[in-house]
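> curious how this folds, go ahead:
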Amino acid sequence: MNPGLAVIGYGLGAIGAGIGVGLIFASVIIGTARQPEAQGKLVGIAFTTFALVEVLALIGFVLFFLAS
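Here you go, the predicted structure:
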């Protein structure tokens, strides 16, 4: 496989993960502003989904090295 394409693919995957993490924590901030007593539950859910998004980015990183 072409290493240049692998770099482009991983870059797009990293951008997607960055956007996902931003949306997750923006939603926590908005939810906490609307209902402050739910902050603990929202933060717990946010870190769980943050971990899932980051695992997907790490899988892309591993695939980048396997492709090049």
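> from now on I want contacts and neighbour counts done on CA atoms only, so please keep to that.
Fine.
> quick check: buried residues in the longest helix along the chain?
With residue count as the measure and DSSP state H as the assignment, the chain has helix 3-34 as its longest helix. Along helix 3-34, the positions that meet the burial threshold by neighbour count (16 or more other CA atoms under 10 Å) are 6-7, 10-11, 13-14, 17, 20-21, 24-25, 28-29, 31-32.
> one more, please, to line up against the first structure:
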Amino acid sequence: MGLALIAVAMLIGFGALATAIGFAMLGSQLLESSARQPEMAPMLQTKMFLVAGLLDAIPMIGVGIAMYILFVIVPGLA
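Sure, this is the predicted structure:
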């Protein structure tokens, strides 16, 4: 039971960490591209928001799996 709780914490924590790194890289590339070609900034920003939405889905899936482990699998172990 204890290992399942550690797995849940790691799943949520690593998902949040990876998303934070992804958002940082995405933002830095947007700023760099906008600085190089300012006339393309609106199109790049639109694409950035699309990718940010997809990137945000990853920790949500991780939270869903973590809740499944926490509320379905762990009570079954007891």
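> and Ile58 of structure 2, what pairs with it in structure 1?
Under the alignment (TM-score structural alignment), Ile58 of structure 2 pairs with Leu56 in structure 1.
> that match: what's it in contact with?
Ala17 (CA atoms under 8 Å, 6 or more residues apart in numbering).
> ok, it to Thr49 of structure 1 distance?
The span separating Leu56 of structure 1 from Thr49 of structure 1 equals 11 Å under the rule CA to CA, to the nearest Å.
> please apply the same query to Phe64 of structure 1.
Note on Phe64 of structure 1: its distance to Thr49 of structure 1, by CA to CA, is 23 Å.
> next, name the residue at the spatial heart of structure 2.
What sits nearest the mean C-alpha location of structure 2, by CA atoms, centre = their mean, is Thr19, with 3.4 Å.
> pull the contacting residues for that one.
55-56, 58-59.
> ok, and those in structure 1?
Here is what carries over to structure 1 from these, by both residues aligned by TM-score structural alignment, their matches' CA atoms under 8 Å: 55-56, 58-59.
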